[in-house]
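# what follows is a predicted protein model with its sequence.
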Amino acid sequence: MRLIRFQDLPVTPWRNGGGVTREVAARHDAGAGSDFLWRLSIATVNADGAFSSFAGIDRTIAMLAGRGMALQLPDRTVSLGTESEPFAFAGEAPVHAKVLEGETTDLNAMTRRGVFTHAMRRLPSDGRLSIEGTADETVLVFGGRTVVEGLGETLVADRFDALLGIAPGQRIAVTPEPGAPTYLIQFFRSQAEQKDSKERPETPMS
């Protein structure tokens, strides 16, 4: 397993000046003709604005910090705060975000439809949690200081740090500080892609 420090992630400013993005991890495949097959990032948003359109991409967003935001979709408005469950939507859907107050920090998972799927869960923040790898790729993002035990080592994660490298069948334990949630993000390769991927080389996860 590998601990990724939030403070070490490169910062990419948005073109519209409404925020910045830090890429936590991504899976690329040179043979697929796409920028990524899956991607996990943390964004800091300080102004209202439209989400970028990602055709053929499924997305999930969760609020890590701030007062939250209201997402205006064609058929409804969804309010997201730090206590909200992650919200999933299609990447090509027109979405306008309104920041409720100040700035927000949010967690974003994206997968290329038909190649990977994903699931994001907000785990309880009280007591010790046991987590087993059951997906092709499993990532944890921590909402506060958390002790991680497993695979013969103990790590201490800080707020917004991420843990990668939990293989299928491996089990770890996390003990967060009181009130700090843990976000579990699982990436699953589709059955059709599993067959196709055997016929083309795959670049390593960044």
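Thanks, I have it. Numbering: from 1, shown residues only.

# please count neighbours and contacts with C-alpha atoms only from this point.
Will do.

# what's the span of stretch 114-131 from first residue to last?
27 Å (C-alpha to C-alpha, to the nearest Å).

# can you point out the buried residues in it?
115-120, 122, 125, 131 (16 or more other C-alpha atoms under 10 Å).

# farthest pair within these?
Val115 and Ser125 (32.1 Å; C-alpha to C-alpha).

# show me where the protein has its helices.
191-197 (DSSP state H).

# which one of the buried residues of stretch 114-131 is nearest to Ala65?
Arg122 (13.5 Å).

# I'd say that closest one and Pro181 touch.
Yes. Look at Arg122 against Pro181 with C-alpha atoms under 8 Å: they come within range, at 6.5 Å.

# ok, now which ones touch the closest residue to Gly18 other than its chain neighbours?
Once flanking residues are discounted, Gly18 sits nearest to Ala47: 4.8 Å by C-alpha to C-alpha, 6 or more residues apart in numbering. Contact analysis of Ala47 by C-alpha atoms under 8 Å, 6 or more residues apart in numbering lists 18-19, 98-99, 103.

# ok, and here's another one to check against it:
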Amino acid sequence: MRVLRATDYRVMPWKNGGGTTTEIAVSPDGAGLDDFDWRVSMARVERSGPFSNFAGIDRTLSVLEGEGIVLDVAGRPPQRVTAASQPFSFPADQPTSAALIAGPITDFNVMTRRSRILHSVERLAISTAAEIPAEAGSTLILCHRGHAIFPGAAPIRVGPLDTLLLGPDASVLRVQPAPDVTLFVIRIIAAA
């Protein structure tokens, strides 16, 4: 189990050069935009426009801050994504454009290489102790709002935008919110 602090995340340019992204975690360690198996990041979107194309990648997008965004993914009806909506999954190699609803947003992205890795993203708002099941692969828990304590021999406290990274040996993690917390739980497993 590793704690990834928001102050240590790596900031890098978007693939299309239109802004910057904050990389939370990537596998394998040190992988670039063209050779990762999975990648978890945040980005500040200042204006409407096209998304970068990532060949062979599946992507899930959530809104962390701001009014939201309308995504137009080729072949699908436009999808409105807000801080209150469920995470939205789509192929990152399909032409995609975004229209901001009312000003800039900060989004949260999970991307996995379709031929090797599958992922799921769940938003959890909790106000009492809870248990979070982990996957056989990797599980990441991003603390979006509030603070959370993960009890144990050496309790771990995470604050806004800190992430807990669990390896394949984890099964269930107990969390104590202090007092209300919103978490994103990302489960990453090998494709069958």
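All right, it came through fine. Everything numeric here is computed off the predicted structure, so don't read it as measured data.

# still on that earlier bit, over in structure 2, see which of the contacts of Ala47 of structure 1 survive.
On the basis of both residues aligned by TM-score structural alignment, their matches' C-alpha atoms under 8 Å, what survives of the contacts of Ala47 of structure 1 in structure 2 is 98-99, 103.

# now the residues you listed as a markdown table including distance to Gly144 of structure 1 and neighbour count?
Listed next are the kept ones among the contacts of Ala47 of structure 1 as a markdown table, based on distance: C-alpha to C-alpha, whole Å; neighbours: other C-alpha atoms under 10 Å:
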| residue | distance to Gly144 of structure 1 | neighbour count |
| --- | --- | --- |
| Lys98 | 25 | 18 |
| Val99 | 22 | 20 |
| Glu103 | 18 | 19 |
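
# ok, of these, which one's closest to Glu193 of structure 1?
Lys98 (36.5 Å).

# so who does that closest one touch?
Lys98 of structure 1 neighbours (C-alpha under 8 Å, 6+ apart): 47-49, 69-72.

# hmm, 6 Å instead?
48, 69-70 (C-alpha atoms under 6 Å, 6 or more residues apart in numbering).

# which of the residues you listed count as buried?
Looks like the contacts of Lys98 of structure 1 have 48, 69-70 buried, using 16+ other C-alpha under 10 Å.

# among the residues you listed, which are located in strands?
69-70 (DSSP state E).

# of the buried ones among the contacts of Lys98 of structure 1, closest to Leu164 of structure 1?
The closest of the buried ones among the contacts of Lys98 of structure 1, once distances to Leu164 of structure 1 are taken by C-alpha to C-alpha, is Met69, at 27.9 Å.

# the closest one reaches Glu101, doesn't it?
No. The pair Met69 of structure 1 / Glu101 is not scored as a contact, 8.1 Å apart, by C-alpha atoms under 6 Å.

# closest to Val141 of structure 1 among the contacts of Lys98 of structure 1?
Met69 (20.1 Å).

# grab the nearest non-local neighbour of that closest one.
Val99 (4.4 Å).

# aligned partner of the one you found in structure 2?
Correspondence of Val99 of structure 1 to structure 2, assessed by TM-score structural alignment: Leu100.

# if I look at its match, how far off is Val63 of structure 2?
In terms of C-alpha to C-alpha, Leu100 of structure 2 sits 11 Å off from Val63 of structure 2.
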